[in-house]
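>>> this one's sequence-less:
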């Protein structure tokens, strides 16, 4: 491949990330074995003037394209926009504040395959913590990190948003991330379950590590406070799209008990954004139903009860 036709497109959303973007770009290219085969596509998700993506001048800058949105799109739509601008055969979806392990691109080329999504290992930059993909929590529709390494068949329920690798053609066939969700949370779990139900697989690898800047506690608190209603909506939309009907009411009940100040507006959003229509579309188009996914992984609900099939 040449720089005019890259093999790998690193795609990342950036909202008020400033010079963290430049550091991520430098790491992706500096740790690669073939930088001429890589492009970086950054979507500036309506950053404030002082927080717009900054990339140093020089050879790295020529491998970067920055696409600016004048309205706040949120994680899913931002990634989809980046993917539409990408030219590489393979997409490496990550965040704007990450570092790449040496030779990451060589491992991508070795491991990627049609109908296979790679889940890479995520490492905390301030500790020895590592995450090996995520497991689904039903019917809350959240996730927990896998702290232990996968078994001999390294399949995981959900790949991390900081390290998901997929052929661009498969990404397009899956329809990208669900833009019916809002701003933050739930995008990667829903995408991953939809991928499994389509007939793809998610394979975890420890041969690629992404070192991630996790938000400090005060940033997390501020984000959750501002985005809680959207987060509740996204969980409800995810569950409505995939859960058996008999579990949807239980999902709503759990969120109503935990977030009584947000559930009403979240339910209004659920109706306004066509969640039941989305469920029907997926049922008609995906290869497997959710019961197949449950059987595939031997899933139980979050208090270890069997999950009904209907």
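Right, received. Where do you want to start? Since the structure is predicted, the reported quantities are computational estimates derived from the model, not experimental observations.
>>> can we go C-alpha only for contacts and neighbour counts from here?
OK.
>>> ok, now which ones touch residue 164?
Counting by Cα atoms under 8 Å, 6 or more residues apart in numbering, residue 164 touches 92-94, 117-120.
>>> swap the cut-off to 6 Å and go again
Residue 164 makes contact with 92-93, 118-119, according to Cα atoms under 6 Å, 6 or more residues apart in numbering.
>>> again, but for residue 179
Counting by Cα under 6 Å, 6+ apart, residue 179 makes contact with 76-77.
>>> and it, that's in a helix?
No. When DSSP: H, G, I helix; E, B strand; the rest coil is applied, residue 179 is found to be coil, with no helix at that position.
>>> how much space between it and residue 187?
Using Cα to Cα, to the nearest Å, we find residue 179 at a distance of 9 Å from residue 187.
>>> For ChimeraX, write the selection for the buried entries among the contacts of residue 164.
The buried residues among the contacts of residue 164 can be selected in ChimeraX (16 or more other Cα atoms under 10 Å) with this line:
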select :92,93,118,119
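>>> Dump the contacts of residue 164 to TSV, plus secondary structure and distance to residue 196.
Compiled in TSV, the contacts of residue 164 are given as follows (DSSP: H, G, I helix; E, B strand; the rest coil; distance: Cα to Cα, whole Å):
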residue	secondary structure	distance to residue 196
92	strand	18
93	strand	18
118	strand	12
119	strand	13
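>>> Same list (the contacts of residue 164) but as JSON lines, adding distance to residue 231.
Compiled in JSON lines, the contacts of residue 164 are given as follows (distance: Cα to Cα, whole Å):
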{"residue": "92", "distance to residue 231": "25"}
{"residue": "93", "distance to residue 231": "21"}
{"residue": "118", "distance to residue 231": "25"}
{"residue": "119", "distance to residue 231": "23"}
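>>> try this one side by side with the last:
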């Protein structure tokens, strides 16, 4: 079900397919933000490709943000040029500066070495124009364009000089139905050089994290926050842009560099298969809330201990809204913060905000329970797949024991109201024991 409102179409979950046959009533206004550094020939090709777009010129703004090239790039008079000092690799900052200067409704981010085909803007902007919290990613193809005249038509020359594409990315788009089916790891398929979203939604996310000062990762970190904030993710395969040169795997980028990126993202994206396996993250993936009253010390201990053992990546939130004490160093959650925070000099409330600023799921414990390892796996998997907003786990007599709620679904509900509501799944407890009487903590710990 979809419902058209004055500010766009409300969709349940990630169901962009419900708008597959719709077009905006009128073309949206678009600001294209092109990030550049020492790429004059590639920039010339990309700007010519933008001038050939099948989109009304009066609704198109082109902004080039130069990340400190030795000489300013040459751009036509209708292109807005912004320059920033060469203080290292500052792609995130460049994109943010371009977005801040943009005057139009839809933002399209390109890199100077990525030239779009003539229908690119029209196709990539369709969904954001229909529903303002959509984030679309185009199809980035690879070709050896460097020897060619920048005035050559990329849609003709790209296929003639084709380079291998990353098979893992194509496989992921195929398996997910072009990101129709998403989960907490789908951020990996959002490529910063070919994305679009509305100015309004970009502002909601806080922009790219400017603490990224080395190549790679800033797009995935932003995409995860966008997904967490309820973005409708969609791959648009017929919105094609040509990257001059091979994919990073074809360039032989250093493994050490990729490791630096993965380690940085492990701190910022605390979901399974992104965070460390044993090393504790500075951020909680799941917030566990337990009742503060009517629990004995033994009931509370076993409830918390068994829950945290069953749900790696979780942290405890006090039921009165206060956060459990943490003393580890944390990275600032605000986009643009570059330094590590010193917990010895950090206000506890500030530390807790950082600790809980990427929470994906809330687990609300309604009764004292003992949770066996693996007994929550089905509930967590069901809600991560974007099909349900909440999972309720009940005892065999129907009493509610645990609720698992999606922060992403809550963001969409807050934004669109009941028009974006997802169903609730009811499950019967298996491996979850209600602690109605005083438990034996020693026996629990000893395993007898």
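Looks like it came in fine. Note that this is a predicted model, so its numbers are computed, not measured.
>>> So which of the contacts of residue 164 of structure 1 is the closest to residue 217 of structure 1?
Within those, the smallest distance to residue 217 of structure 1 is 24.5 Å, found for residue 93 (Cα to Cα).
>>> which residue lines up with the closest one in structure 2?
Correspondence of residue 93 of structure 1 to structure 2, assessed by TM-score structural alignment: residue 109.
>>> I'd like to know how far that match sits from residue 231 of structure 2.
According to Cα to Cα, residue 109 of structure 2 and residue 231 of structure 2 sit 17 Å apart.
>>> One more: residue 425 of structure 2?
Taking Cα to Cα, one finds residue 425 of structure 2 at 22 Å from residue 231 of structure 2.
>>> Just give me the closest of the contacts of residue 164 of structure 1 to residue 6 of structure 1.
Closest approach to residue 6 of structure 1 among the contacts of residue 164 of structure 1 (Cα to Cα): residue 92, at 12.3 Å.
>>> any idea how far residue 161 of structure 1 is from the closest one?
10 Å.
>>> and what of residue 71 of structure 1?
Going from residue 71 of structure 1 to residue 161 of structure 1 by Cα to Cα gives 22 Å.
>>> Please apply the same query to residue 182 of structure 1.
According to Cα to Cα, residue 182 of structure 1 and residue 161 of structure 1 sit 16 Å apart.
>>> With residue 171 of structure 1 instead?
Counting by Cα to Cα, the gap from residue 171 of structure 1 to residue 161 of structure 1 is 14 Å.
>>> the longest strand in structure 2 is where?
For structure 2, the strand that runs over the most residues, judged by DSSP state E, is strand 232-244.
>>> so how far is the very next helix or strand once past it off the chain centroid?
Per DSSP states H and E, strand 232-244 of structure 2 leads on to helix 248-251 as the next helix or strand towards the C-terminus. For helix 248-251 of structure 2, the separation from the chain centroid amounts to 24 Å (computed by Cα atoms, centre = their mean, to the nearest Å).
>>> other SSEs contacting helix 248-251 of structure 2?
In this structure, helix 248-251 of structure 2 packs against no helix or strand, with contacts taken as 3 or more Cα pairs under 6 Å, 6 or more residues apart in numbering; DSSP states H and E.
>>> Residue in structure 1 paired with residue 270 of structure 2?
In structure 1, residue 270 of structure 2 lands on residue 243 (TM-score structural alignment).
>>> how many neighbours does the nearest residue to that match once chain neighbours are set aside have?
Excluding its sequence neighbours, the residue lying closest to residue 243 of structure 1 (Cα to Cα, 6 or more residues apart in numbering) is residue 290, at 6.5 Å. Applying other Cα atoms under 10 Å, we find 20 residues neighbouring residue 290 of structure 1.
>>> Residue 425 and residue 231 of structure 2: which has the busier surroundings?
Neighbour count, other Cα under 10 Å: between residue 425 of structure 2 and residue 231, residue 231 has more, with 25 against 17.
>>> Tell me who's in contact with the aligned residue in structure 1 for that one.
Alignment note (TM-score structural alignment): residue 231 of structure 2 maps to residue 200 of structure 1. Residue 200 of structure 1 makes contacts with 115-116, as judged by Cα under 6 Å, 6+ apart.
>>> quick one: residue 200 of structure 1 and residue 40 of structure 1, what's the gap?
Remark: distance between residue 200 of structure 1 and residue 40 of structure 1 (Cα to Cα) = 25 Å.
>>> looking at this, residue 115 of structure 2 is in a strand?
Yes. Counting by three-state DSSP, residue 115 of structure 2 falls inside a strand.
>>> if you count what's nearby, which of residue 71 and residue 161 of structure 1 comes out ahead?
Per other Cα under 10 Å, whichever of residue 71 of structure 1 and residue 161 has more neighbours is residue 161, with 22 against 10.
>>> Once you drop chain neighbours, what's closest to the equivalent of the more buried one over in structure 2?
Matched across to structure 2, residue 161 of structure 1 falls on residue 192, judged by TM-score structural alignment. Ranked by Cα to Cα, 6+ apart and with sequence neighbours excluded, the top spatial neighbour of residue 192 of structure 2 is residue 219, at 4.9 Å.
>>> which position in structure 1 aligns with that neighbour?
Alignment note: residue 219 of structure 2 maps to residue 188 in structure 1; criterion TM-score structural alignment.
>>> and what of residue 162 of structure 2?
In structure 1, the residue paired with residue 162 of structure 2 is residue 127, using TM-score structural alignment.
>>> Pretty sure its match sits in a strand.
No. Looking at residue 127 of structure 1 with three-state DSSP, it is coil, so not inside a strand.
>>> can you give me the helices for structure 1?
Using DSSP state H, the helices of structure 1 run over residues 20-30, 59-62, 75-85, 104-111, 168-174, 187-198, 217-242, 245-258, 263-272, 275-285, 290-297.
>>> Of all those helices, which one comes closest to residue 152 of structure 1?
helix 290-297 (14.2 Å).
>>> Neighbours of the closest residue to residue 212 of structure 2 other than its chain neighbours, how many?
Leaving aside its chain neighbours, residue 212 of structure 2 sits nearest to residue 218 (6.1 Å; criterion: Cα to Cα, 6+ apart). Residue 218 of structure 2 has 23 neighbouring residues, counting by other Cα under 10 Å.
>>> go on, the one 5 residues further on?
Around residue 223 of structure 2 sit 26 other residues, with neighbours defined as other Cα under 10 Å.
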